[in-house]
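Peer 1: below: sequence and its predicted model.
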Amino acid sequence: MKFVDIVRKYQQEMPFPEAVEKAIDECIKKGILAEFLRKNRAEVLRVSIFEYDEEEHMRQEREESRQEGIEQVNDLYDKLFELGRSEDVKRAVKDAKYREKLLGEFHMD
C-alpha cells in the first residue's frame, strides 16, 4: 500500500514508468519492501507498467463504447425526427426496451 501511494505521488509529477522507478528507489531507501524490491526490481517495474497499461486500455475501451452508444441513439433520434415520429422519441428517451426495438427497426443495433 505504501509503495502504491508513493507511485501515485510521483505520478502527479512525471510519466508513470518514471514514477514507478522513483517509487522503487524511495521505498528501498526507506526500508519499505527493500529486500523484495532489490531482488525483483525489473519484475515490479514490468508488472506495474503492464497493469497500468491494461487499466488505461480498459478505460479507453469503455469510453469508446459509451461514445458509440451515444452516437447510435443520436442517429436514431435524428431519423425519428426526420420521419416526424417525435412521439417515438419521447417514449424512447424513457423506455430502454422501446428504444432497443426502434434501433432494431432501423437496423441500427
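Peer 2: That came in fine, so what should we check first? Numbers count the residues shown, from 1 in each chain.

Peer 1: only C-alpha atoms from now on, for both contacts and neighbour counts.
Peer 2: Will do.

Peer 1: separation between the spatially most central residue of the chain and residue 66?
Peer 2: Most central in the chain under Cα atoms, centre = their mean is residue 59, positioned 1.0 Å from the mean C-alpha point. Going from residue 59 to residue 66 by Cα to Cα, to the nearest Å gives 11 Å.

Peer 1: okay, pairing it with this:
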Amino acid sequence: MTNQSNTLTTKLALSPLASLVVTALEVSDIKEIANVPTPVLLALSTLTQRELEVLHLIANGLTTRQIAEHLFTSPHTVNNQRAQISQKLGLQGAFSLLQFSQRYHNILTQL
C-alpha cells in the first residue's frame, strides 16, 4: 500500500476489505480482487487485523507453535484465533483452514 493510501485508510478507519479496495484501485490491480467471490471478501472483512496476520502465517505453512513464537504469544492463543477464523469463514478443521489460506494467499498479502 502506498503512503498516501495508508494515510487515507488510517484517517478514515477503513475495514480491511475497504482498505483492500482502496489499494486495488490505486495500483489498478483489480483483476486479482475480481476473481475472488464476494462472499469470501465479505468473510475476510470480518476478520481482525490479528486474525488476518494469523491466516497469512498459516498460508505460509507455519505451525501453531511457530505462529505463537512469531507473534510473541502462546500456542493456546493461536489455537483460539484459528478457531475464531474458522468460525468466521465457515470452515471446519485445520486442513480446510490451510487450504483456504493458501488459495487466497495473494489477497491476504494485500490486506
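Peer 2: Happy to help now that I have it. Please read these numbers as outputs of a predicted model, since none were measured by experiment.

Peer 1: could I get the TM-score for this pair?
Peer 2: Aligned and superposed, the two chains score 0.29 in TM-score terms (TM-score structural alignment, normalised by the length of the first structure); 58 aligned residues with a Cα RMSD of 4.5 Å.

Peer 1: for the first structure, just list every one of the helices.
Peer 2: 2-11, 16-30, 34-82, 86-94, 96-105 (DSSP state H).

Peer 1: most tightly packed of those helices?
Peer 2: Highest mean neighbour count of the helices of the first structure: helix 16-30, a mean of 17 (counted as mean count of other Cα atoms under 10 Å).

Peer 1: helices or strands up against it?
Peer 2: Contact here means 3 or more Cα pairs under 8 Å, 6 or more residues apart in numbering; DSSP states H and E; on that basis helix 16-30 of the first structure packs against helix 2-11, helix 34-82.

Peer 1: next, the angle helix 34-82 makes with that helix.
Peer 2: Compare the direction of helix 16-30 of the first structure with that of helix 34-82 by axes from the mean of the first three to the mean of the last three Cα atoms, to 10 degrees and you get 150 degrees.

Peer 1: and the contacts of helix 16-30 of the first structure?
Peer 2: 3, 6-8, 10-11, 13, 33-35, 37-38, 41, 45, 48-49 (Cα atoms under 8 Å, 6 or more residues apart in numbering).

Peer 1: residue 10 of the second structure: neighbouring residues, count only.
Peer 2: 12 (other Cα atoms under 10 Å).

Peer 1: after the helix or strand that contains it, which helix or strand is next?
Peer 2: Taking DSSP states H and E as the criterion, residue 10 of the second structure maps to helix 3-12. Later in the chain than helix 3-12 of the second structure, the nearest helix or strand by DSSP H and E is helix 16-27.

Peer 1: now that following helix, how far from the chain's geometric center?
Peer 2: 13 Å (Cα atoms, centre = their mean, to the nearest Å).

Peer 1: what about the nearest residue to residue 33 of the second structure once chain neighbours are set aside, neighbour count?
Peer 2: Computed as Cα to Cα, 6 or more residues apart in numbering, the closest residue to residue 33 of the second structure that is not its neighbour in sequence is residue 107, at 7.2 Å. Residue 107 of the second structure: 17 surrounding residues under other Cα under 10 Å.
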